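**Student:** sharing a model that was predicted from the sequence below.
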Amino acid sequence: MSDEHGKFIWAELMTTDPLAAGAFYRAVVGWTTVEMADYDYTVFEAARPDGEGRAGVAGMMRIPPELLAEHVPPNWTAYVSVSDCDATVARVAALGGTVRRPPEDIPAIGRFAVVADPHGAVLCIMTPLPMDTPPRSVPAMTPGQFGWYELHTDDVDAAFAFYSQVFGWSLDHDMDMGDFGVYRIFAHDGQAVGGMMKRMPQMSNAHWACYITVARLDDAVSRLVTGGGSVLNGPMEVPGPAYIVNAIDPQGAFISLLATER
């Protein structure tokens, strides 16, 4: 199993209005957009911290008609790298998860599938094709990058056991949140990359939340509200120290922001 197995590598926004959503995230996060005409797909790019240009960090596409018919709302979905897409799909199913889209090839990109854990939280998995020049690693807390991934689930212990077996994630540490239960921080290859917590009653289903790093949280929140987004929770301080806010974009996709400065 490769060192990349279990690593978050991409995030993707499905939305009802790509043009408006692109303008919103350019303003709030500072991303630029590149249109992939052959695929009807938009790539969000962030500035590299070394000043050497920009690199893709996420993608965006219009919600397909078949998903709209199933009342799938605008959403962000994270991608996790796996050594063998087909084998991982089989493992997900054997452990009680479901396959939402079976493995298929994306020409020149890799092989991917859409899966859900036993509580219904959805992720994409991908076995990327080898690259002649692999992308250089960028620290997660660099503005424009995805800095954290958070699972809201019905059973933290069961979810952690599931993902540990599928992706090899390990326990970093637990934090006691009192009445809200434990917040379980998990690691990939020894690096803390996300957390798991009990789903709040106001959340209709288990889901993964993607946190985008910004330079200063209050400035980004101001741009978010001006651009038509809505704050659901925060801003608030979390251990790190860091500051977060949970929000929805103008089309209704849940998104969170993260910063080391308020």
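**Tutor:** Arrived safely.

**Student:** rest of the way, CA atoms for contacts and neighbours
**Tutor:** Fine.

**Student:** ok, which stretches of the stretch 1-150 of the chain are strands?
**Tutor:** For the stretch 1-150 of the chain, the strands defined by DSSP state E, counting those that start in this stretch cover 8-15, 32-36, 41-47, 54-62, 75-81, 98-106, 110-116, 122-128, 146-153.

**Student:** Met200 is nearest to which of these?
**Tutor:** strand 146-153 (7.7 Å; CA to CA).

**Student:** what sits closest to Phe24 if chain neighbours are left out?
**Tutor:** Leaving aside its chain neighbours, Phe24 sits nearest to Gly227 (6.0 Å; criterion: CA to CA, 6 or more residues apart in numbering).

**Student:** got TSV for the strands of the stretch 1-150 of the chain, with mean neighbour count and distance to Ala23 too?
**Tutor:** Putting the strands of the stretch 1-150 of the chain into TSV (neighbours: other CA atoms under 10 Å; distance: least, CA to CA, whole Å) gives the following:
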stretch	mean neighbour count	distance to Ala23
strand 8-15	21	13
strand 32-36	15	9
strand 41-47	21	11
strand 54-62	19	12
strand 75-81	21	16
strand 98-106	15	27
strand 110-116	20	27
strand 122-128	23	25
strand 146-153	22	19
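
**Student:** could I get those as JSON lines with distance to Gly181?
**Tutor:** Output for these, formatted as JSON lines (distance: least, CA to CA, whole Å):
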{"stretch": "strand 8-15", "distance to Gly181": "25"}
{"stretch": "strand 32-36", "distance to Gly181": "39"}
{"stretch": "strand 41-47", "distance to Gly181": "35"}
{"stretch": "strand 54-62", "distance to Gly181": "32"}
{"stretch": "strand 75-81", "distance to Gly181": "25"}
{"stretch": "strand 98-106", "distance to Gly181": "27"}
{"stretch": "strand 110-116", "distance to Gly181": "23"}
{"stretch": "strand 122-128", "distance to Gly181": "22"}
{"stretch": "strand 146-153", "distance to Gly181": "12"}
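
**Student:** and Arg223, which of those is closest to it?
**Tutor:** Closest to Arg223 of these is strand 32-36 (CA to CA; 15.7 Å).

**Student:** doesn't Pro118 make contact with Asn205?
**Tutor:** No - using CA atoms under 8 Å, Asn205 is not in contact with Pro118, being 11.9 Å away.

**Student:** tell me which of these two has more neighbours.
**Tutor:** Pro118 (20 against 14; other CA atoms under 10 Å).

**Student:** another structure for you, compare them:
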Amino acid sequence: MSDPTGTFVWYELMTSDPAAALAFYGSVVGWTTSGMPMPGKPDETYTMLHAGDRPVAGLMALPEDVASQGGRPGWIGYVVVEDVDRAAEKLAAAGGTVHRQPADIPGVGRFAVVADPAGAVFCPFRGAPEMSEGPAPAPMGTPGHVGWHELMGGEVDDSLAFYGGLLGWTKEHDMDMGPMGAYRLFAGPDGQMIGGMMRRPSEVPQSFWLYYFNVPAMDAAIEKVKAGGGQVINGPMEVPGGSTIIQALDPQGAMFALVAPPAQGSGAQ
């Protein structure tokens, strides 16, 4: 089935130490791996990260030119658009920034690297025709898949207006976070919940997207994060619905998050 416009379909980690990152996420999230030649660069390998038999993300070395300009290890998400070139033009006209002009990935699709007006980076993407059919989305909460997408950016009204105009996202409802303002839940054009967005606190140096990977049990995952050289920077905390989350850094400094279902017998509804 084709993924609808406005859907996150891929996640990619650029890291300073691919081998160490593979070992870390394999332990914490449970991913297995496979390698494929980089399109147009047969001597370089792109690592696919699998949840069961499904590829869900990719991993590659942080390019030297990116590192030399101050780029740091981090995750980036790919979002389906109807036309990558038109999306890049529309984004720039709405105050966003095109960091990498639209380009083809042979046999995969077309993408660009962009930032919203507050500076959060993501990739508009359109799959090649031969990639248009795929399996149905995994059930919500499936271990190894991304369970939530969180934007820490500008004012939520401005963020939703931008992404709504570009990707068709709509407001679900707001949660009052006191002095931090509203936490706005949003859905795609198909009505499916995608994630939440909030205003970036002044102490956070830049806006960004944060991706929450599903794990079956949080206590065990936290132990693996620490044993693997990662750092829990917030949590664990229970969120509405009873799930537990943490935000963390991997050993190379890339930020990620985990979400686990309510523990059996916890009484959460």
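**Tutor:** Perfect, I can see it now. The structure presented is a predicted model; accordingly, all values stated were derived computationally and were not measured.

**Student:** next, the TM-score between them, please.
**Tutor:** Overlay of the two chains. TM-score (TM-score structural alignment, normalised by the length of structure 1): 0.94; 255 aligned residues with a CA RMSD of 1.3 Å.

**Student:** so how far is Leu129 of structure 1 from the residue nearest to Phe24 of structure 1?
**Tutor:** From Gly227 of structure 1 across to Leu129 of structure 1, the span is 37 Å (CA to CA, to the nearest Å).

**Student:** ditto for Val114 of structure 1
**Tutor:** 17 Å.

**Student:** isn't Asp189 of structure 1 right up against Ser2?
**Tutor:** No - with contact defined as CA under 8 Å, Asp189 of structure 1 does not count as touching Ser2 (10.6 Å).

**Student:** which of these two has more neighbours?
**Tutor:** A direct count of neighbours by other CA under 10 Å for Asp189 of structure 1 and Ser2 places Asp189 higher, at 14 against 9.

**Student:** contacts only, for that one.
**Tutor:** Going by CA atoms under 8 Å, 6 or more residues apart in numbering, Asp189 of structure 1 touches Asp3, Trp169.

**Student:** repeat that for Phe24 of structure 2.
**Tutor:** By CA under 8 Å, 6+ apart, the residues touching Phe24 of structure 2 are Val225, Gly228, Asp250, Pro251.

**Student:** would you list every one of the helices in structure 1?
**Tutor:** Counting by DSSP state H, residue ranges of the helices within structure 1 are 18-29, 65-69, 85-94, 156-167, 217-226.

**Student:** now render those as JSON lines, adding distance to Leu257 of structure 1.
**Tutor:** Shown next, in JSON lines, are these (distance: least, CA to CA, whole Å):
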{"stretch": "helix 18-29", "distance to Leu257 of structure 1": "9"}
{"stretch": "helix 65-69", "distance to Leu257 of structure 1": "26"}
{"stretch": "helix 85-94", "distance to Leu257 of structure 1": "29"}
{"stretch": "helix 156-167", "distance to Leu257 of structure 1": "23"}
{"stretch": "helix 217-226", "distance to Leu257 of structure 1": "7"}
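
**Student:** out of the ones you listed, the one nearest Pro134 of structure 1 is which?
**Tutor:** Counting by CA to CA, and looking across all of the helices of structure 1, nearest comes helix 85-94 at 19.5 Å.

**Student:** now do that closest one: distance to the chain's middle.
**Tutor:** The chain centre lies 20 Å from the centre of helix 85-94 of structure 1; the measure is CA atoms, centre = their mean, to the nearest Å.

**Student:** how far apart are it and its match in structure 2?
**Tutor:** Here helix 85-94 of structure 1, set against structure 2 after superposition, deviates by a mean of 0.6 Å using mean CA distance after the TM-score superposition for structure 1.

**Student:** run through who's touching that helix.
**Tutor:** Helix 85-94 of structure 1 has contacts (CA under 8 Å, 6+ apart) with 82, 98-99, 102-103, 111-113, 115-117, 125-127, 166.

**Student:** counterpart of Trp42 of structure 1 over in structure 2?
**Tutor:** Let me fix one detail, which is that residue 42 of structure 1 is Thr and not Trp. When structure 2 is aligned by TM-score structural alignment, Thr42 of structure 1 is paired with Thr47.

**Student:** reformat the contacts of Phe24 of structure 2 into TSV and put neighbour count and distance to Gly77 of structure 2 next to each item.
**Tutor:** Conversion of the contacts of Phe24 of structure 2 to TSV gives the following (neighbours: other CA atoms under 10 Å; distance: CA to CA, whole Å):
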residue	neighbour count	distance to Gly77 of structure 2
Val225	21	22
Gly228	18	24
Asp250	24	17
Pro251	20	20
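
**Student:** between those residues, which is nearest Arg184 of structure 2?
**Tutor:** Using CA to CA, Asp250 is the member of the contacts of Phe24 of structure 2 that sits closest to Arg184 of structure 2, with 27.0 Å.

**Student:** got the contact list for the closest one?
**Tutor:** Neighbouring residues of Asp250 of structure 2 by CA under 8 Å, 6+ apart: Ala21, Phe24, Val225, Gly229, Gly230, Gln231, Phe256.

**Student:** just the buried subset of these, please.
**Tutor:** Among these, those classed as buried by 16 or more other CA atoms under 10 Å are Ala21, Phe24, Val225, Gly230, Gln231, Phe256.

**Student:** burial of the aligned residue in structure 1 for Thr170 of structure 2, as a residue count?
**Tutor:** Here Thr170 of structure 2 is matched to Ser170 in structure 1, going by TM-score structural alignment. Neighbourhood size, Ser170 of structure 1 [other CA under 10 Å]: 19.

**Student:** how close does Ser170 of structure 1 get to Ala206 of structure 1?
**Tutor:** On the measure of CA to CA, Ser170 of structure 1 and Ala206 of structure 1 end up 21 Å apart.

**Student:** again, but for Tyr183 of structure 1
**Tutor:** Distance, Tyr183 of structure 1 to Ala206 of structure 1, by CA to CA: 15 Å.

**Student:** for His71 of structure 1, give me its contacts.
**Tutor:** With CA under 8 Å, 6+ apart, His71 of structure 1 has no contacts at all.

**Student:** tell me where the stretch 151-269 of structure 2 has strands.
**Tutor:** Under DSSP E, counting those that start in this stretch, the stretch 151-269 of structure 2 gives strands at 170-176, 182-187, 193-199, 208-214, 231-238, 244-249, 255-260.
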